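Undergrad: I'll drop the sequence and a predicted model, then ask my questions.
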Amino acid sequence: VSKEERVPFKSCADVHGAGLTKSGVYSVQLSNSSEPTQVWCDMETSGGGWTVIQHRSDGSLDFHRTWAEYKLGFGEPAGEHWLGNEQVHQLSSQQPHVLRVELGDWEGHHAFSLYERFSVASEKQHYRIFHKGYIGTAGRLSSIGQSGIGFSTKDVDNDNCVCKCSQFATGGWWFDACGPSNLNGMYYMSGKHTGKFNGVKWHYYSLRTTTMKIRPADFQPS
């Protein structure tokens, strides 16, 4: 029996622990799911073991989606995709996790934000995001928003603002009164868009690439 055919992995950290250390698409079995979920595992960054939960790179996928679509996920793990709020909730509620956000601009610069504790609550709790502890180069104040904020989509509004941020900013996100960042916004083919507020943005800068990835806080690179 090959390593891929053994008892299903729970996350990319489990995949890494089994000795599979090449980045790529793997199947993981989440606790409340009868079917395995296909995920992209990053086995290179900072020791590997990362489960990718979001990726943007070329604007090929529409991220202005409904609550149901963000719940279940969309896209392909090898390309642009959103893993799914329910899947991220199940992964991050099993044990303490860290979140790494990687950003690339149109001039070839790269930055990251690392949150030392990260979780997403249940659907009943609006998939609220919780995070604390920060290191990185991308700037904390321009990041994923306040801890405790609920998720909003074009058909479900949890953004603490009468302006319905998800419709205005064209993408599902943890909006706090339409704050300065939205990694699921409209994909523009250049940098600053001061006249537009719906870009794939981090402090009003329209990005070329974004990746969000998580792994257990106690992960030990081999």
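TA: Nice, thanks for sending it over.

Undergrad: Every contact and neighbour count from this point should use C-alpha atoms.
TA: Will do.

Undergrad: centre of the chain versus the lengthiest helix in the chain, how much separation?
TA: Counting residues, the longest helix found in the chain (DSSP state H) is helix 85-94. Centroid displacement of helix 85-94 relative to its chain, using CA atoms, centre = their mean, to the nearest Å, is 11 Å.

Undergrad: got the buried residues for that helix?
TA: 85, 86, 87, 88, 89, 90, 91, 92 (16 or more other CA atoms under 10 Å).

Undergrad: Would you mind measuring from the fourth one to residue 54?
TA: Here the criterion is CA to CA, to the nearest Å. By it, residue 88 lies 10 Å from residue 54.

Undergrad: Residue 80 - how many residues pack around it?
TA: 22 (other CA atoms under 10 Å).

Undergrad: give the contact list for it.
TA: 54, 55, 56, 57, 58, 59, 60, 61 (CA atoms under 8 Å, 6 or more residues apart in numbering).

Undergrad: Tell me the buried residues within those residues.
TA: Buried among the contacts of residue 80 by 16+ other CA under 10 Å: 54, 55, 56, 57, 59, 61.

Undergrad: so the fifth one, which of the three states?
TA: Using DSSP: H, G, I helix; E, B strand; the rest coil, the structure places residue 59 in coil.

Undergrad: returning to what we had before: in CSV, list the buried ones among the contacts of residue 80 along with distance to residue 23.
TA: Output for the buried ones among the contacts of residue 80, formatted as CSV (distance: CA to CA, whole Å):
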residue, distance to residue 23
54, 15
55, 14
56, 17
57, 17
59, 22
61, 22
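
Undergrad: take a look at this one as well, against the first:
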Amino acid sequence: MSLVSGQRQCSYVTVATCGDDVTVTPGNLLNARGEKGDTGLPEIENFLSVVNCSTSSVNGYQLFPSKKRAFCEHGWTVFQRRFDGSVDFNRTWREYKDGFGNMEGEFWLGLDEIHRMTSGQHCKLYIKMKDFNVRMAYAQYRYDSFFKINMPLCSFAIDDESDNYRLHVSGYSGTAGDSLSYHNGMQFTTKDRDNDRHGGVNCALEQGGGGWWYKGCFHSKLNAEWGRSRVIWNNMLWLHWKGESDSIKESTIKFKCD
């Protein structure tokens, strides 16, 4: 196998360098998966340098200062991706905190890492969705840089665990309708930790099992049960695009900070 300049071959991974950016070319290192679709990755910290997706034009697996691996896509950091139900999103608080899944397929980056990367930054959010009829829509949350002197500069961030990863989101535009602003200011809820405002009901338990910033209960829930179940409330939904009875098949959620 020939290597381009600046690239070196290890026994299990190729590391390509572009300035300060580093991309892991997966090859066969993602063949072995653990329970529920998790991937067992080899220890590669010694081969990688610090990467920031916002300043990288490279697509691929990245390692951040916290030693957390993530996936960069055209300068955006992907923190959730679903498309076939291969990874179970009915997870505990600790799992949503730390992250799960595999970055070759479906995954959740982890609330700690999302907080660390958005805290004190000027970030925008992009959500891409596809339904079971292959129709697509998107929702973007961003500030208008022309008017930013008079506007909050952060259109997406979450607080730390001490405030239960409270969501801050604003500045909608797109084709899917705004089904996330309803959840603005809400803390994160999982099946084993109820922080929603629906008295006496844990929305994560009652609405498909996945963690989300539930209120009372939802206008959106993209971590709920994948597929088209008989109980329509259990599936992935985006109320202002598909209503309450037509589920989402695919979702990619990513952010980018200036």
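TA: Thanks, I have the structure now. In this text the structure is predicted, and so the values were computed from the model without any measurement.

Undergrad: After superposition, what's the TM-score, could you say?
TA: With the length set by TM-score structural alignment, normalised by the length of the first structure, the two chains reach a TM-score of 0.83; 197 aligned residues with a CA RMSD of 1.7 Å.

Undergrad: quick check, nearest of the contacts of residue 80 of the first structure to residue 9 of the first structure?
TA: Distances from residue 9 of the first structure to the contacts of residue 80 of the first structure, taken as CA to CA, are shortest for residue 54 (19.7 Å).

Undergrad: Quick one: map residue 182 of the second structure onto the first structure.
TA: Superposed on the first structure with TM-score structural alignment, residue 182 of the second structure falls opposite residue 145.

Undergrad: How about residue 107 of the second structure?
TA: In the first structure, residue 107 of the second structure lands on residue 81 (TM-score structural alignment).

Undergrad: so its match sits right up against residue 73, yeah?
TA: Yes: between residue 81 of the first structure and residue 73 a contact is recorded at 7.4 Å, counting by CA atoms under 8 Å.

Undergrad: More neighbours: the two, which one.
TA: Neighbour count, other CA under 10 Å: between residue 81 of the first structure and residue 73, residue 81 has more, with 25 against 20.

Undergrad: ok, and the closest non-adjacent residue to that one?
TA: residue 75 (4.2 Å; CA to CA, 6 or more residues apart in numbering).

Undergrad: The residue nearest to residue 229 of the second structure when sequence neighbours are not counted and residue 84 of the second structure, how far apart?
TA: Take residue 229 of the second structure and drop its neighbours on the chain: the residue closest to it by CA to CA, 6+ apart is residue 235, 6.8 Å away. Remark: distance between residue 235 of the second structure and residue 84 of the second structure (CA to CA) = 13 Å.

Undergrad: residues making contact with stretch 250-258 of the second structure?
TA: With contact meaning CA under 8 Å, 6+ apart, stretch 250-258 of the second structure is reached by 53-54, 75-84, 118, 121-131, 156, 222.

Undergrad: what about the helices in the stretch 101-250 of the second structure?
TA: Using DSSP state H, counting those that start in this stretch, the helices of the stretch 101-250 of the second structure run over 111-118, 203-206, 239-242.

Undergrad: could those helices go into TSV alongside distance to residue 141 of the second structure?
TA: Output for these, formatted as TSV (distance: least, CA to CA, whole Å):
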stretch	distance to residue 141 of the second structure
helix 111-118	14
helix 203-206	24
helix 239-242	15
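
Undergrad: Was I right to think residue 92 of the second structure contacts residue 190?
TA: Yes: using CA under 8 Å, residue 92 of the second structure is in contact with residue 190, at 6.1 Å.

Undergrad: Now do the residue nearest to residue 229 of the second structure against residue 250 of the second structure, distance only.
TA: Remark: distance between residue 235 of the second structure and residue 250 of the second structure (CA to CA) = 12 Å.

Undergrad: which of the two has more neighbours?
TA: It is residue 235, of residue 235 of the second structure and residue 250, that has more neighbours when counted by other CA under 10 Å, with 27 against 22.
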